[in-house]
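*Asks:* Output the structure for:
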Amino acid sequence: MTGELRPSTRTRVALPARTVESRLIVVARAQRAEDYEPVLDVLIDAGIRSIELTLTTPGTFDRLPQLLARYDGAADLGVGTVTNSEDLARAVDAGARYLVTPITSTSFVQQATDAGVPIVPGGLTPTELFASWSAGASAVKVFPAGQVGPSYLKDLRGPFPDIVAVPSGGVDLAGAEAWLAAGAVAVSVGGPLLGDAFGGGDLGALRDRAEAFVAVCAR
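*Replies:* Next up is the predicted model:
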């Protein structure tokens, strides 16, 4: 059939074991890269084991080697909001443990897979998600997850029983539990966990929120 999507014969690069075991990715979107450490210190001390550093945070690439040296023994640091092949290559060269993009791009999947780095491309429709999965993505990012809900993953599993999904966007504490129960390999969480931490908020309260998410994802 013309235009039919066929499963890729390309070897799929697995997500880092530590990320899969924790079932939780925290999306760290700061105003500047210099603000990362105080917040990441709290997150990792609270049990967070996978953090996505976003390229919408100025200076992320410059800061990444320092952050990897500081945290690599304790957490997987990925690079997210990748929207062009040049940034993808730069993230690979910088040592990102995985890559996340908000878009569906089979060329990004091929580029990352050829480099041996896990990639999680975003999508919402069945066609978008299956295109990335069949191209060899490590997992697919259901985004924005808040527009559909956990039952959507159960529906997707009908035609795509093997698809590995990570919901992202508007996932709160109750949502994390529900998405994981629906079969998500992990949940991607930003604002509901971080709150105002990057804006000078209470880091003690951040620790409490992080510990609550860790506990839910460990069930």
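
*Asks:* drop to CA atoms for contacts and neighbour counts, all remaining ones
*Replies:* OK.

*Asks:* Distance across stretch 129-140, terminal residue to terminal residue?
*Replies:* End-to-end distance for stretch 129-140, by Cα to Cα, to the nearest Å: 6 Å.

*Asks:* can you give me the helices in the chain?
*Replies:* Counting by DSSP state H, the chain has these helices, from start to end: 17-22, 36-45, 60-71, 85-94, 106-115, 126-135, 151-156, 173-181, 191-194, 203-218.

*Asks:* Mind putting these into CSV with mean neighbour count?
*Replies:* Formatted as CSV, those follow (neighbours: other Cα atoms under 10 Å):
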stretch, mean neighbour count
helix 17-22, 16
helix 36-45, 17
helix 60-71, 16
helix 85-94, 16
helix 106-115, 19
helix 126-135, 21
helix 151-156, 16
helix 173-181, 19
helix 191-194, 20
helix 203-218, 18
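
*Asks:* and for comparison, fold this next one:
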Amino acid sequence: MSRPLIAILRGLTPPEAPAIARALIEAGVTRIEVPLNSPDPIDSIAVMAREFGQDATIGAGTVLTVEQVRDVARAGGRMVLSPNCNADVIRATRAEGMDSFPGVMTPSEAFVALDAGASGLKMFPGELIGPVGLRAMRAVLPKDVDCWAVGGVSADNMAEWRQAGAAGFGIGSSMYKPGDTPQVVSDKARRMVAAWDEVGA
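*Replies:* Have a look, this model is predicted:
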């Protein structure tokens, strides 16, 4: 069963990528993002896409330019996440056949993103928007738009976000921090999966 959880592997290196990806997938997390400000991120995406592309959706975060979108596509990535709302990046992502999750914080950014073809909206930074802000934005957004809370999400506050209308979550240090072993990542991922299973219905 696939859960709407994206593991954000900021700081991941290519040599550790396969083992970390395997730990996540076995724990039930099948969406994996490598931010482009990690060491050799395209290499990490490529190796995970080759090994686990049938079992997980591998992609990139912190994507800021159209050229970076093309790099991710060439590496076998299938989703692009950004901290900002750039219509050119969104359109290029969709043209490459990948899912686009641009970062938005206001209704204006949200509608620009949707007009450009965004697959879903990354509510970022989640710590600033909060469930209260998401609930207010959900009142004006189309009902079928998925809003993903990213930043400050933990097992402890997932229920509150879910009640406010979050369709899924991007999770960073609560899932992976540089230096974490595959076992540590597995334990963290299983905790987040269990939290989703409690509140996700």
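
*Asks:* re earlier: among the helices of structure 1, which comes closest to Val79 of structure 1?
*Replies:* helix 85-94 (6.5 Å; Cα to Cα).

*Asks:* Setting the sequence-adjacent residues aside, check what's closest to Phe111 of structure 2.
*Replies:* Spatial nearest neighbour of Phe111 of structure 2, chain neighbours left out: Leu141 (8.0 Å); criterion: Cα to Cα, 6 or more residues apart in numbering.

*Asks:* The one you found maps to what in structure 1?
*Replies:* Using TM-score structural alignment, the equivalent of Leu141 of structure 2 in structure 1 is Phe160.

*Asks:* quick one: that match from Ile51 of structure 1, how far?
*Replies:* 27 Å.

*Asks:* Looking at these two, which is more packed in?
*Replies:* The residue with more neighbours, out of Phe160 of structure 1 and Ile51, is Ile51; 26 against 15, by other Cα atoms under 10 Å.

*Asks:* Please name the residues that touch the counterpart of the more buried one in structure 2.
*Replies:* Alignment note (TM-score structural alignment): Ile51 of structure 1 maps to Ile32 of structure 2. Residues near Ile32 of structure 2 by Cα atoms under 8 Å, 6 or more residues apart in numbering: 6-9, 21, 56-59.

*Asks:* Considering those residues, which are maintained in structure 1?
*Replies:* Contacts conserved in structure 1 for the contacts of Ile32 of structure 2, counting by both residues aligned by TM-score structural alignment, their matches' Cα atoms under 8 Å: 6-9, 56-59.

*Asks:* Just send those back as JSON lines, with distance to Glu67 of structure 2 and neighbour count too.
*Replies:* Formatted as JSON lines, the kept ones among the contacts of Ile32 of structure 2 follow (distance: Cα to Cα, whole Å; neighbours: other Cα atoms under 10 Å):
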{"residue": "Ile6", "distance to Glu67 of structure 2": "23", "neighbour count": "22"}
{"residue": "Ala7", "distance to Glu67 of structure 2": "24", "neighbour count": "25"}
{"residue": "Ile8", "distance to Glu67 of structure 2": "21", "neighbour count": "24"}
{"residue": "Leu9", "distance to Glu67 of structure 2": "21", "neighbour count": "25"}
{"residue": "Ala56", "distance to Glu67 of structure 2": "24", "neighbour count": "21"}
{"residue": "Thr57", "distance to Glu67 of structure 2": "21", "neighbour count": "21"}
{"residue": "Ile58", "distance to Glu67 of structure 2": "18", "neighbour count": "30"}
{"residue": "Gly59", "distance to Glu67 of structure 2": "15", "neighbour count": "33"}
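
*Asks:* Among those residues, name the ones in strands.
*Replies:* 6-8, 57-59 (DSSP state E).

*Asks:* Identify the farthest-apart pair in those residues.
*Replies:* Ile8 and Thr57 (12.3 Å).

*Asks:* ok, back up a step: ok, the match of Leu141 of structure 2 to Phe130 of structure 1 distance?
*Replies:* 8 Å.

*Asks:* Over to Arg90 of structure 1?
*Replies:* From Arg90 of structure 1 to Phe130 of structure 1 the distance is 26 Å (Cα to Cα).

*Asks:* re the thing from before, ok, the match of Ile51 of structure 1 to Leu134 of structure 2 distance?
*Replies:* From Ile32 of structure 2 across to Leu134 of structure 2, the span is 23 Å (Cα to Cα).

*Asks:* check contacts around Arg70 of structure 2.
*Replies:* 92-93, 96.

*Asks:* how about Pro58 of structure 1, what does it touch?
*Replies:* 31-33.

*Asks:* Give me the neighbour count for Lys143 of structure 2.
*Replies:* Neighbours around Lys143 of structure 2, by other Cα under 10 Å: 9.

*Asks:* nope, Thr125 of structure 1 is what I meant
*Replies:* With other Cα under 10 Å as criterion, Thr125 of structure 1 counts 12.

*Asks:* Check Val150 of structure 2 too.
*Replies:* 25.

*Asks:* now swap in Gly77 of structure 2 and tell me
*Replies:* When neighbours are counted by other Cα under 10 Å, Gly77 of structure 2 registers 29.

*Asks:* what's the answer for the one 4 residues further on, then?
*Replies:* Burial of Leu81 of structure 2 is recorded as 28 neighbouring residues (other Cα under 10 Å).
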